[in-house]
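Build me a model from this:
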Amino acid sequence: MRESLIRQMGELLLAEPGQSARELTAAIDQPGVTKTQVNSLLHGRPDVFEKTDDTPPLWSVREDALTKSMPSTASRATAPAGNATFGSQGAGPALRAWQQRALTAWCDNDHRGIVEAVDGAGKTVLGAAAAAEAVAAGRQVIVVVPGPDQQQQWIEALRAVLPSSRIGGLGSAAAHSLPSDGDVTVYTAYAAIQIRLLDNRAPTNPTVLIIDDVHGYSAGLYAKALLPGFAWRLGLTAALARSDNLVTEQLVPYFSTVIPGCDYPHAVEESLLPRVRLVRVPVRLTEQEAHALRLAEDRAQQALDTLIAKYSAPDTPAGAESFARSEVGERGPGAVFAKRYLDAAGKRTEVLTECAAKQSLLRQLPVAALARTQSIFFTDRATCASRIVQLLSLAGLEVARTGEELSTARREEIARRLRERTLHAVVEHRNVDAALTVPHAGMAMILATELTERQLVQRLGRIVRPEADRPPVVVVTYVEGTSEDSGVGETALTTLGQISEEVVTTDAAELPALLTRWLAEPGQPAAEAEQVGRAERTPDRATPGRPTVADQVARTERPIEPRTPINRPEQKEPTSDVMTELVTELTAQGGVATADELGDLIGLTDPEEMFAAVVAAAESDRLDYRPIEEGSDELILLSSAAGGTPEQRRTALAALTAWAAHSVDPIDEFHRLVRDLGPVRVPRHRLIGVAAFVRGVAPAGLL
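Predicted structure coming up:
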């Protein structure tokens, strides 16, 4: 659609030069085409279009473009444009201005550096340009990417700029051998860890290393890939910051420098990415929740003051958390205060994320509007993620939870359903799964707004895409008068205001109407969209008003009530069948699992019911359980059938929990964990699976 639209725009401007973007949009004979989309293409193709200095600018086709053919529909839809071509073999799209600056800076720095540029701005094109420079110099190139989807994207980009070179791939379904001189091989991270990137027995070796999403790997990958034999080194990332010391201790020293690329304000200003529609929904805590928040904040501040004064911890939130996580695994009083800080900070996050007002807001979302698009829900809490899945599923929407341990088959199934648009929403807990894309996302809802810069960039990368046919909607709910509120202090979410074309502050009562209007099909009146959506969701009855998640849930056999994390309701008595099913599934999983894993497997998604079943099974001496942090609802379970005495199992479970949740390098410390388990025997692959689930990554992400 993109290239055919550019062709039609060019034809219209050739027939009548000097049109504004608004006039051009009105003249285009394609339903659903917006002024935002037309503006993006006009600014994004300076090799084809030129503008006057008028306000608004008037557009024409460049004179030198008349000697070239207009873009064909066979061209790559994502090919960017600019004013400088690249490719040692005379092929490939033109570089944008920021890409040319970054490439020049990389070359001037002895072909070393990390470039920061947000998703959708053209990092892959920049990487392909660097690979073309290397091939022209007679060098072999290795590219490391997170997963198969990114691998295929890179292979296509490289073939476009190096049509005469052989582009291979390792780690995908097809097997490829190492390339000969002048070729490029694209590895998935898993494949890069499993094999030798440099083999001393080979007659020649690659001398160029390009790592995509360089911020997102573990110490294990860096140890395998960051080798001195690579003379040319390029790292690409949307945001380099991370919660440990690997950036300053490994990445920057290896790549030499960080090169400015393209941030979100620049990308939307240059029309490389669309602006968003921002919905701010402030909520308030109950008196009990506010009291719990004050206690947690006081405890966190006391522990942090001690860590800063006595142990030289950084005084920034991100720095303090990183320092505390590195200290908590050590011995001595510093570890005690680090644990106190993390426990209090975790409780604080729990109160803010799972407060009753935010849970109530979820119940007010319009089902018909959500059914017409794909939505992404971001939360830092596993229990909140389960709650969202339960609510939306009971409302009749197709929902999947990601950001957790997913098998290859399950990830491929989710990816397929997202492409086919048979999945309405995904819920991402903690870390974003970089290997999974949401191609038709129209709305994102952020329930935990205390985000680092890296977390915000990751989440925006899910929703702000260059091919969007309308401005994406970002809903941010925050607790008034707390650190979540940007009116109280500067937060990472301030960036959202800078890239928004419209900002609306509303409440739970008005949110459904606003989302129904903004998520309507392009060119479809909101009232008509609402009527169609209502008919689609409730074919057998007419529903007065606008059906919400709460309305749909009320029609199911299992209505659920809003949950507050402060006062746990009276514990429900589990049936013996539920407890037996829980223990049986735990045994089937090798005797060790998280409660969330088992809940997904046996269909027990209510956190209160799950907790009751776990307690009952523990009281029957059928399992032991332990929260990953004090006060956390996230539990790791160990079957009594795993062996050892009750005391040995409790000791083993404590060691396992500390390793799974807090180990700086879980793979490096894995063998020590196995020794610490003593007589308790569980499959090693399950230990890896539990750690991956707790951290919200795929197992390969631990490497």
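
For the rest of this, base every contact and every neighbour count on C-alpha atoms.
OK.

SS state for residue 252?
helix (DSSP: H, G, I helix; E, B strand; the rest coil).

How about the contacts made by the nearest residue to it once chain neighbours are set aside?
With sequence-adjacent residues excluded and distances taken as CA to CA, 6 or more residues apart in numbering, residue 252 is closest to residue 258, at 7.1 Å. For residue 258, the contact set (CA atoms under 8 Å, 6 or more residues apart in numbering) comprises 113-116, 252.

Let's compare: structure for the following, please.
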Amino acid sequence: MSVVLTYEEGTIRVDGDPGTPLPAVEYDPRSQSGRAPGHEYARLRDALAPLAVDVDDRVLSLADIGPLESSYELRDYQQAALDAWETADYQGVLELPTGSGKTVIALAAIATLETPTLVVVPTVDLLEQWRGELTREFDLPVGQMGGGTQQVEPLTVATYDSAYLRADELGDQFGFVVFDEVHHLGGEGYRDIARLLAAPARLGLTATLERPDGAHEAVVNLVGERVYALSPEALAGEHLAAYDIRRIEVELTAEERARYEENQSVFTDYLRASNIQMQSGSDYQKLVKRSGSDPEARRALLAKQRAREVMMNADAKVDRLADLLARHADDRVIVFTAHTDLVYRLSDRFLLPAITSETGAAERREILERFRDGTYSRIVAANVLDEGVDVPDANVAVLLSGSGSEREFTQRLGRILRPSSKRDRAVLYELVTEATAEERVADRRR
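Below you'll find the predicted structure:
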């Protein structure tokens, strides 16, 4: 008996009779063959290995990239993470804090495997950073898919969007795939990237794998289990900067309190009347869907949004920020908010360079470069610096407002944890409006 394996548009085609059912293989009457999703290739190969059949494996079409060597000397925890991934048969997720050198581990993995590799990243900024690292480390042409360029090389970096569009076309050209910020792979569309690629070796990198919607389970199914994890606390003081987190509570003004209570009551009264328990993100999504046909549900959601804006943008937060900026006049400070309008308000009042989703790529790069070289000592941002941007040497973060996401909090903390000989400890300030829902939000993200 013999079996032939080939790759066709994101699937593994199985011709011949293996004599026993194979995992994930279903019969395809159109081609009169078996079919399995591309990501099942490694499992198929392992299932066929002990059988008394000849296997003609034509799945991967890999270029020869020659011997590779990484110049980095891994720290003890980086080597332990790499060892854990190798022990897990070169599949799995590493959960390490921002600034801990996840990229260095991935470079070592690429050098170990010496196989064509695709690196998938969420932003163009990360795409450019990865291309620079790969080019410097291996002195090879590095392809790019995203940012207006579509060039494929044995070492290629792609945005999630570009990889999604071309995964079925390129799924047999890489033996290894690295998913940076792998939690993004939980998105329903992005999952197809991992499903269609045949690459048997898979590595996911993230600071926080778990997603509130539970989609991290899909990531585990497509990339592998979390094989190694460390918290910021485990590395603080030796490999990352030692740090403090200080929570500062502020009060609403009388006028702000009245607006907050009025709008919050509209929201809670609707929940009570409708017998809705807001115990999870899915409950909130149900309410959002209901608002499309129920005017009262829509009124309640709008009131909730107005209450949220009051508590997150309280005047006392701005006043307290003024005190913190004065206290840390000689430090490198990043101010985080949840709202673009507040970013521009703070930028005008304190003459802070501002970065939002509306900031053009060239302007954002210029601001960050001036922050790196010390021309600017402080910046204010709305969400866009949470991940995927290299911001070294900041040592103070002020969190004026944010979500209840543990990932967002961890990533913002990570912005100030890169070790530096110029300081002793980093500090993150959380400004929380007392006697509001923001107290529960702050507790949840911690």
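
coming back round to it: and the residue nearest to residue 252 of the first structure, what pairs with it in the second structure?
Aligned counterpart of residue 258 of the first structure in the second structure: residue 226 (TM-score structural alignment).

That match and residue 111 of the second structure, how far apart?
Using CA to CA, to the nearest Å, residue 226 of the second structure is found at 22 Å from residue 111 of the second structure.

got it, and residue 140 of the second structure?
Distance, residue 140 of the second structure to residue 111 of the second structure, by CA to CA: 12 Å.

Check residue 161 of the second structure too.
The value you get for residue 161 of the second structure to residue 111 of the second structure, if CA to CA is used, is 26 Å.

can you give me the helices in the stretch 201-350 of the second structure?
All helices of the stretch 201-350 of the second structure, identified by DSSP state H, counting those that start in this stretch, fall at 216-223, 232-235, 254-274, 281-290, 295-312, 315-327, 340-350.

quick one, which of the ones you listed is nearest to residue 369 of the second structure?
helix 340-350 (17.9 Å; CA to CA).

which part of the first structure lines up with the closest one?
Counting by TM-score structural alignment, helix 340-350 of the second structure corresponds to residues 382-392.

for the residue most central in space within the second structure, what are its contacts?
Centroid-nearest residue in the second structure: residue 181, 3.2 Å away (criterion: CA atoms, centre = their mean). Residues counted as contacts of residue 181 of the second structure (CA under 8 Å, 6+ apart) are 121-122, 204-207.

gap between the corresponding residue of the first structure for it and residue 185 of the first structure?
In the first structure, the residue equivalent to residue 181 of the second structure is residue 213, according to TM-score structural alignment. Here residue 213 of the first structure is placed at a distance of 17 Å from residue 185 of the first structure (CA to CA).

repeat for residue 94 of the first structure
Using CA to CA, one obtains 23 Å as the distance from residue 94 of the first structure to residue 185 of the first structure.

same check, this time on residue 172 of the first structure
Residue 172 of the first structure is 12 Å from residue 185 of the first structure, by CA to CA.

Quickly find the element holding residue 153 of the second structure.
According to DSSP states H and E, residue 153 of the second structure maps onto no helix or strand at all.

which non-adjacent residue is nearest it?
Closest residue to residue 153 of the second structure apart from its sequence neighbours, by CA to CA, 6+ apart: residue 143 at 4.6 Å.

Kindly state which residue of the first structure is aligned to the one you found.
Match for residue 143 of the second structure (TM-score structural alignment): residue 169.

quick one: which helix or strand includes its match?
According to DSSP H and E, residue 169 of the first structure maps onto strand 167-170.

Quick one: average offset of that strand versus the second structure, please.
With the two structures superposed, strand 167-170 of the first structure lies on average 2.6 Å from its match in the second structure, counting by mean CA distance after the TM-score superposition for the first structure.

What is that strand packed up against?
helix 148-161, strand 184-188 (3 or more CA pairs under 8 Å, 6 or more residues apart in numbering; DSSP states H and E).

what's the closest of those to residue 85 of the first structure?
Using CA to CA, the nearest of those to residue 85 of the first structure is helix 148-161, at 9.8 Å.

What residues of that closest one count as buried?
Using 16 or more other CA atoms under 10 Å as the test for burial, helix 148-161 of the first structure gives 148-151, 154-155, 157-161.

try stretch 398-414 of the second structure
Buried residues in stretch 398-414 of the second structure, counted by 16+ other CA under 10 Å: 398-402, 404, 406-414.

do the same with stretch 69-79 of the second structure
For stretch 69-79 of the second structure, by 16+ other CA under 10 Å, it's 70, 77-78.

Using TSV, please lay out those together with distance to residue 384 of the second structure and secondary structure.
Output for these, formatted as TSV (distance: CA to CA, whole Å; DSSP: H, G, I helix; E, B strand; the rest coil):
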residue	distance to residue 384 of the second structure	secondary structure
70	31	coil
77	29	helix
78	27	helix
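
Can you show me the helices along the stretch 351-500 of the first structure?
In the stretch 351-500 of the first structure, the segments counted as helices under DSSP H, counting those that start in this stretch are 356-363, 367-371, 382-394, 408-420, 453-463, 494-498.

Return the most buried member of those.
helix 367-371 (a mean of 26; mean count of other CA atoms under 10 Å).

in the second structure, what residues pair with the helix or strand containing residue 23 of the first structure?
Per DSSP H and E: residue 23 of the first structure is located in helix 21-27. With TM-score structural alignment applied, helix 21-27 of the first structure matches no range in the second structure.
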